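K.L.:
Pasted the sequence and its predicted model underneath.
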Amino acid sequence: MSTRIDKEDKILGFIIFGFWGLLICFGIISLINPRWLSKISEPGRISESNDYKNMGDIAMRGKKYSEAIPNYLMALKVNPESYSALGNLGIAYSKMGKEDKAIATFEYLIKKIPEQKNVAYINLAMLFEKKNNFEKALYYYKLASEIDPFPIFAFNRLGVLYLKTQNWEKAAEAFQNSIKDETNMEYIYKGMLKKELQNTKDSDKIKLLSSYLEKENIKKDLKKYDKSVFTEYTQHNKNLAKSYRNLAYAYKQLGNYEEAAKNLKKALRIWPSFSKARKELKALETTDIFD
């Protein structure tokens, strides 16, 4: 019994460690050394493939994308099942401005490893957004928002694109979803559970994670953790402030000035020197029009 409990504590402790780590690096989308593929024990060709993949990662971190690409290609030549090399190859192509090759790579990744397609969806959406193909960008951001354990980034980009296409109601909805998720500790915790469930093949871990996700109320589980870190994060999160400002802009365009002002004030409480939000609040209070 104690062994099982120790194992559960170890698994959940790891998730909580990742939970707090997420607050530090939240919003960064990368496939470099992903935990879901970083530990491969098979010797020989897989070890050799990992060596090439690691050299590619080093080059990527140094923004030497032209050096990273041949290393990822060699990793895939040695081991065609190196999905992390495949994903990072797509990112390298994107950074090099080779959008068509990047798109083809991520589309192939979706077919090869569907359990990680949310990552591919996000990267595809970003590529199409860069090409000003808003229709396809919206399509992939929507797909990502439906399955990603942490769809906050996807919701934010949906909101921005809806603002650009003047779809004010959908923009407001997207930013509302983003803010709701980013300010809810229970949601973040569940997201970590879902992410671990998505990435593991260990049957005991799958059973444990599934049991926690099936709980209707996980507030008791969160009581033993210090919430001050999360509170501090939300109170100083400039990205959250930007979401409130963007939501305010959507409300302004819809003619809901009261909600617009309310959300601008929330943005300024988080980021008092947010000049755009302060300017827009002043304009709103003097019945001027936003820029």
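P.N.:
Happy to help now that I have it.
K.L.:
alpha carbons only for contacts and neighbour counts from here, please
P.N.:
Noted.
K.L.:
Who are the contact partners of Gly191?
P.N.:
Each residue near Gly191 by Cα atoms under 8 Å, 6 or more residues apart in numbering is listed here: 149-150.
K.L.:
For it, I want the exact helix or strand it lies within.
P.N.:
helix 185-199 (DSSP states H and E).
K.L.:
can you check Val160 too?
P.N.:
Using DSSP H and E, Val160 sits in helix 152-164.
K.L.:
Buried residues, that helix. List them.
P.N.:
For helix 152-164, the neighbour count (16 or more other Cα atoms under 10 Å) marks 152-163 as buried.
K.L.:
next, the one to line up against it:
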Amino acid sequence: MVERIMQDWLNKAWVHYIHDRYEEAFQCYVKALTISPNNIEALYGLGNIYKVKRNYTKAFELFEKVLAFSTDNEQAWNGKGATYNHMGDYQNAIKCHEKVLEINSTNINALYALGFIYRDLKNYKKAIEYFENVLAEQQGRKEEMGLNKLFSESKSTLYYLGNIYEEMENYEKAIMYYENALEMDPHDFNIWDKVGALYLKIGNDEKADYCFGRGKSKFFKDFFDHINRKVKKPKPKSTIELLKQGDEHYEKKNYNQAFRYYEKVIEFSSSNKEAWVKLGNTFCKLNNPEKAIECYEEALKLNPKSREILADLERVKKEVK
């Protein structure tokens, strides 16, 4: 009974954490620790929250506490590495993530982290090596991950590889990876625009026009035209039920499915600010910050005094700078 109560607190903490509700997550982890003071999952979770809040001393203290119980705890080593990375101490971050790979050479989080660090250090060769390893691991876990998660995560990795080749000005390679990402998710309008811009750079105007026709500006024009069209549409039995179904897919990380439910709510009620916010959150998870910004702006028009929506909007705008 006690074990089940503790697990409930841990589950609630995780749901709050992935939705960026850090204060609520913090309280849930504390509740779990009152039941089991040395619970590794709760200690690690609190360490992550302190890292996000930039209280690096407390974050390190908690990760070290986990490692005192289990020196080979991959999450704690990754947590330390991520904290060093937040601090701009890339060398120590690399050491921590490499320690994880010594323990488990297939740890995707460590491979990802090293890919991002080397990309930021402009060591593109090493970054590509790590992202290619991530891609190989994702493809090898097809049955374990399920198709929805595989497509979502593989698309992200392909997108990052495209970014790197674009920074290297190897536009043909960048296009190849972006187009592979679009095979995973042909509705990613941000990538269509990126590919269109690259085709312009290499002088292929015809393909550029096609890509821009599939891109963000075309999507939003068609989307809003559809919403504002003066045609009587049958209302669903409950937009609340549609939102609930979208939330269920969102929590399972089935972001493409979540997108469809939130979009459906907006089709029936373009003044539903909650759906606009949730659609914005989903676009963030699908690595489309530009579209997320437009959704948050729509939500803010409907509720101009909302501090939460404004905070979401400002956070995403910082990410695209």
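P.N.:
Structure received. Given the structure is predicted, the values throughout are model-derived calculations rather than measurements.
K.L.:
rewinding a little: state the next helix or strand along the chain beyond the helix holding Val160 of structure 1.
P.N.:
Assigned by DSSP H and E, the successor of helix 152-164 of structure 1 is helix 168-182.
K.L.:
What is the corresponding segment of structure 2 for that following helix?
P.N.:
The aligned range for helix 168-182 of structure 1 in structure 2 is 124-138, by TM-score structural alignment.
K.L.:
For that stretch, give me every contacting residue.
P.N.:
Stretch 124-138 of structure 2 is contacted by residues 106, 108, 111-112, 114-119, 150, 153-154, 157-158, 160-161, 164, 168 when judged by Cα under 8 Å, 6+ apart.
K.L.:
gap between the helix or strand encompassing Tyr212 of structure 1 and the chain center?
P.N.:
Element membership for Tyr212 of structure 1, per DSSP H and E: helix 203-213. Distance of helix 203-213 of structure 1 from its chain centroid, counting by Cα atoms, centre = their mean, to the nearest Å, is 23 Å.
K.L.:
so after it, what's the next helix or strand?
P.N.:
Downstream of helix 203-213 of structure 1 (by DSSP H and E), the next one is helix 219-222.
K.L.:
and the angle from the helix or strand just after that next one to helix 168-182?
P.N.:
Next in sequence after helix 219-222 of structure 1, counting helices and strands by DSSP H and E, comes helix 228-235. Per axes from the mean of the first three to the mean of the last three Cα atoms, to 10 degrees, the angle that helix 228-235 of structure 1 makes with helix 168-182 is 160 degrees.
K.L.:
Flag every buried residue along helix 228-235 of structure 1.
P.N.:
For helix 228-235 of structure 1, burial by neighbour count (16+ other Cα under 10 Å) applies to 230, 233-235.
K.L.:
list the buried ones in the helix holding Tyr212 of structure 1?
P.N.:
Neighbour count says helix 203-213 of structure 1 has 205-206, 208-209, 212-213 buried, by 16+ other Cα under 10 Å.
K.L.:
residues in structure 2 matched by that helix, start to end?
P.N.:
Under TM-score structural alignment, helix 203-213 of structure 1 corresponds to no residues of structure 2.
K.L.:
now stretch 259-268 of structure 1
P.N.:
So stretch 259-268 of structure 1 sits over residues 173-182 in structure 2, by TM-score structural alignment.
K.L.:
mean deviation (superposed) between that stretch and structure 1, please.
P.N.:
In the superposition against structure 1, stretch 173-182 of structure 2 averages 1.5 Å from its aligned positions (mean Cα distance after the TM-score superposition for structure 1).
K.L.:
Just the closest of the buried residues of helix 203-213 of structure 1 to Asn184 of structure 1, please.
P.N.:
Closest to Asn184 of structure 1 out of the buried residues of helix 203-213 of structure 1 is Leu213 (15.7 Å), distances taken as Cα to Cα.
K.L.:
residues contacting that closest one?
P.N.:
For Leu213 of structure 1, the contact set (Cα under 8 Å, 6+ apart) comprises 190, 193-194.
K.L.:
Over to Met185 of structure 1?
P.N.:
Phe230 are the contacts of Met185 of structure 1 under Cα under 8 Å, 6+ apart.
K.L.:
what's in contact with the lengthiest helix in structure 1?
P.N.:
The helix that spans the most residues within structure 1, counting by DSSP state H, is helix 2-25. For helix 2-25 of structure 1, the external contacting residues (Cα under 8 Å, 6+ apart) are 188-189, 192-193, 196, 205, 208, 229-230, 233.
K.L.:
one step back: list the buried residues for the match of helix 168-182 of structure 1?
P.N.:
Residues 124, 126-128, 130-135, 137-138 are the ones in stretch 124-138 of structure 2 that count as buried (16+ other Cα under 10 Å).
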